[in-house]
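**Q** build me a structure from this.
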Amino acid sequence: MNATPSLIVALDFDSDVSARSLVNRLAPGSCRLKVGKELFVRAGPSLVREWADAGWDVFLDLKFHDIPNTVASACRAAADLGVWMVNVHALGGPAMLAAARAAVDETPARRPLLTAVTVLTSHDETTLQAIGLQGTPAEAVGRLAALATRAGLDGVVCSPQEAALVRDHCGESFRRITPGVRPVGAALDDQRRIKTPAFAIAAGATDLVVGRPITRSADPAGAVEMILDEMRVTAGE
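**A** Just a heads-up that it's a prediction; the model follows:
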């Protein structure tokens, strides 16, 4: 694992044209790409394979959550695309997580990282109670991260606020992928539990996901470099 956390750009676009336009302004070595539900549904797996074949590390962020057999099949399909990382939802439970782990381990060539979503960064204690989860977001993250660890996953997606908790409970080698990262002065949009890149790194994040501050910038490559500079300084490089 790199000493400095990696930067993952969230490609939250509604068309492959817009997504390609942004990616063409970035360099593969500077960051990684996250493809989520909207772009995947609109553009399909061919776009993911195109970027993977071009040398990009692609995080396929579809949060698979279904019966174990269905999730296992989806994970195999994702691995066949050549993605760097794929995720499932920890709320699927131990059997589903174990099935996903077994499916990814069957990948004959490059095995993608398998991570689990814990609690979405749009949630707070009130919204968790509304869906029947008791306690604070941190408590829920701790429980779900423990499930992922026992199933042998490579890490979890969590808020920067819970990165230290996950590191302390699951170990230094267990990845902590943190969305909800915003540089100082950026708009909050629909995120609630957000922090700056410096906070996320200090808290123990291994991978930072940043979307709109980069994708809506007039100079995306410059925005990437600015965030990387903050990450390097915080990491002491």
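
**Q** okay, CA-based contacts and neighbour counts for the rest of this
**A** OK.

**Q** quick one: residue 67 and residue 144, what's the gap?
**A** To residue 144, residue 67 is 17 Å away according to Cα to Cα, to the nearest Å.

**Q** right, and the helix or strand after the longest strand seen in the chain?
**A** When the chain is parsed with DSSP state E, its longest strand is strand 58-64. Using DSSP states H and E, the helix or strand that directly follows strand 58-64 along the chain is helix 68-80.

**Q** now that next one: buried residues?
**A** Judged by neighbour count (16 or more other Cα atoms under 10 Å), helix 68-80 contains these buried residues: 68, 71, 72, 74, 75, 76, 77, 78, 79, 80.

**Q** ok, now which ones touch the fourth one?
**A** Counting by Cα atoms under 8 Å, 6 or more residues apart in numbering, residue 74 makes contact with residue 64.

**Q** how about the helices in this protein?
**A** Assigned helices in the chain, in chain order: 16-23, 37-43, 45-53, 68-80, 94-105, 125-130, 137-150, 163-170, 197-203, 212-215, 220-235 (criterion: DSSP state H).

**Q** would TSV of the ones you listed with distance to residue 190 be doable?
**A** Output for the helices of the chain, formatted as TSV (distance: least, Cα to Cα, whole Å):
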stretch	distance to residue 190
helix 16-23	21
helix 37-43	16
helix 45-53	26
helix 68-80	28
helix 94-105	28
helix 125-130	14
helix 137-150	17
helix 163-170	20
helix 197-203	18
helix 212-215	11
helix 220-235	20
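
**Q** which one of the ones you listed lies closest to residue 9?
**A** Nearest to residue 9, of all the helices of the chain, is helix 212-215, at 7.3 Å by Cα to Cα.

**Q** hmm, who's touching that closest one?
**A** With contact meaning Cα under 8 Å, 6+ apart, helix 212-215 is reached by 9, 10, 11, 22, 182, 183, 186, 220, 221, 223, 224.

**Q** following up with a second sequence; could you model it the same way so I can compare the two?
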Amino acid sequence: MKRPIIIALDFPTAERALAFLDQFPADLHVTVKIGMELFYAAGPSIVTEVQARGHAVFLDLKLHDIPNTVEAAMRVIGQLGVTYTTVHAAGGHVMLSAAKRGLVAGATAAGVTAPKLLAITQLTSTNQAILNQDQQIMGTVRASVVHYAKLARASDCDGVICSAQEVQAIHTAVGADFLGITPGIRPASAQSDDQQRVMTPAAAAKAGSNGLVIGRPITQAADPVQAYRDIMTEWSN
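**A** I've put the predicted structure just below:
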């Protein structure tokens, strides 16, 4: 799918994650995000089990370490056959480039397609006060996000994770072919929870987002499959 809705499988166990996916018809193949909680609880086997059901995987581990360590870890991730994976742009050019090398090497060794490497810019929980006071980064959130997008592009990443509010600025700065995958997406009827920079699916589509990451509005819905279909309709139209 060119512009996926990525369902965040934010569950504490593999059993709960797979039980959730069992609600989806066998012919409805989706893209799901496996993050730190689920991956650390279940290990790489959860990736294999999800893929066996026909679903694509976005492995969101947000690596941020010295370049050699990140390259070695990405070499392992590259062998898993996932569609996307993440690294923190704040790690810098050398680390980002090492991450890409590791992914390509691992995928080549396993005979699979290398995952798209997405750099984390600023988390959608980051607001102006956090940026300036806690991170000691002066300027605006948008300026920081665009800076990291430029760094990611120069380091051979395939795109970034960013708020939909910043996608247009990123595409203007580095090109419309650079992916802007956006969390912090909430239907108008949903609460924003702990996200600070949020947008509806329709607004994100208008802003140029290349993919949406959505968790609770789908995973906690009374009918998750219908919630997914409703959001897909809003996103596609």
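
**Q** TM between them?
**A** Their TM-score after superposition, calculated using TM-score structural alignment, normalised by the length of the first structure, is reported as 0.94; 231 aligned residues with a Cα RMSD of 1.3 Å.

**Q** circling back to that earlier point, to residue 115 of the first structure, which of the helices of the first structure lies closest?
**A** The closest of these to residue 115 of the first structure is helix 137-150. By Cα to Cα, the value is 7.8 Å.

**Q** in the second structure, what residues pair with the closest one?
**A** Aligned by TM-score structural alignment, helix 137-150 of the first structure corresponds to residues 141-154 of the second structure.

**Q** residues in contact with that stretch?
**A** Stretch 141-154 of the second structure is contacted by residues 89-90, 92-93, 96, 119, 121-122, 126-128, 131, 137, 158-160, 162, 166, 169-170, 173-174, 178 when judged by Cα under 8 Å, 6+ apart.

**Q** pick out whichever of residue 67 and residue 144 of the first structure has more residues nearby.
**A** The residue with more neighbours, out of residue 67 of the first structure and residue 144, is residue 144; 23 against 14, by other Cα atoms under 10 Å.

**Q** gap between the more buried one and residue 214 of the first structure?
**A** Relative to residue 214 of the first structure, and taking Cα to Cα, residue 144 of the first structure is found at 30 Å.

**Q** ok, the equivalent of residue 184 of the first structure over in the second structure to residue 209 of the second structure distance?
**A** If you follow residue 184 of the first structure across to the second structure using TM-score structural alignment, you land on residue 188. To residue 209 of the second structure, residue 188 of the second structure is 17 Å away according to Cα to Cα.

**Q** can you check residue 63 of the second structure too?
**A** For residue 63 of the second structure, the distance to residue 209 of the second structure equals 23 Å [Cα to Cα].

**Q** the more surrounded of the two?
**A** Applying other Cα under 10 Å to residue 63 of the second structure and residue 209 shows that residue 209 carries more neighbours, namely 26 against 22.

**Q** how about that one, what's its match in the first structure?
**A** Under the pairing rule here (TM-score structural alignment), the equivalent of residue 209 of the second structure within the first structure is residue 205.

**Q** ok, now residue 87 of the second structure?
**A** Using TM-score structural alignment, residue 87 of the second structure pairs with residue 88 in the first structure.

**Q** so who does its match touch?
**A** Counted by Cα under 8 Å, 6+ apart, residue 88 of the first structure has contacts 62, 63, 64, 65, 71, 97, 100, 114, 115, 116, 117.

**Q** which of these map to contacts in the second structure?
**A** Comparing the contacts of residue 88 of the first structure with the second structure on both residues aligned by TM-score structural alignment, their matches' Cα atoms under 8 Å, the contacts found in both are 62, 63, 64, 65, 97, 100, 114, 115, 116, 117.

**Q** now these in TSV, please, with extra columns for distance to residue 45 of the first structure.
**A** Compiled in TSV, these are given as follows (distance: Cα to Cα, whole Å):
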residue	distance to residue 45 of the first structure
62	12
63	15
64	15
65	19
97	23
100	19
114	18
115	19
116	21
117	21
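
**Q** residue 197 of the second structure contacts residue 163, doesn't it?
**A** Yes. Using Cα atoms under 8 Å, residue 197 of the second structure is in contact with residue 163, at 6.4 Å.

**Q** please identify every residue contacting each of the two.
**A** Common neighbours of residue 197 of the second structure and residue 163 (criterion: Cα under 8 Å, 6+ apart): 124, 184.

**Q** neighbour count winner among the two?
**A** Remark: of residue 197 of the second structure and residue 163, residue 163 carries more neighbours, 28 against 19, as counted by other Cα under 10 Å.

**Q** surely that one touches residue 186?
**A** No. Residue 163 of the second structure lies out of contact with residue 186 (Cα under 8 Å); the separation is 11.8 Å.

**Q** quick check: neighbours shared by those two?
**A** Contact criterion Cα under 8 Å, 6+ apart; residues shared by residue 163 of the second structure and residue 186: residue 198.

**Q** filter the contacts of helix 212-215 of the first structure down to the buried ones, PyMOL style.
**A** Selection of buried members from the contacts of helix 212-215 of the first structure for PyMOL, criterion 16+ other Cα under 10 Å:
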select buried, resi 9+10+11+22+182+183+220+221+223+224
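
**Q** would you list the contacts of helix 212-215 of the first structure in CSV and tack on distance to residue 197 of the first structure?
**A** Output for the contacts of helix 212-215 of the first structure, formatted as CSV (distance: Cα to Cα, whole Å):
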residue, distance to residue 197 of the first structure
9, 13
10, 15
11, 18
22, 21
182, 7
183, 6
186, 12
220, 16
221, 17
223, 13
224, 12
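
**Q** closest one of the contacts of helix 212-215 of the first structure to residue 110 of the first structure?
**A** Nearest to residue 110 of the first structure among the contacts of helix 212-215 of the first structure, counting by Cα to Cα, is residue 9 at 21.6 Å.
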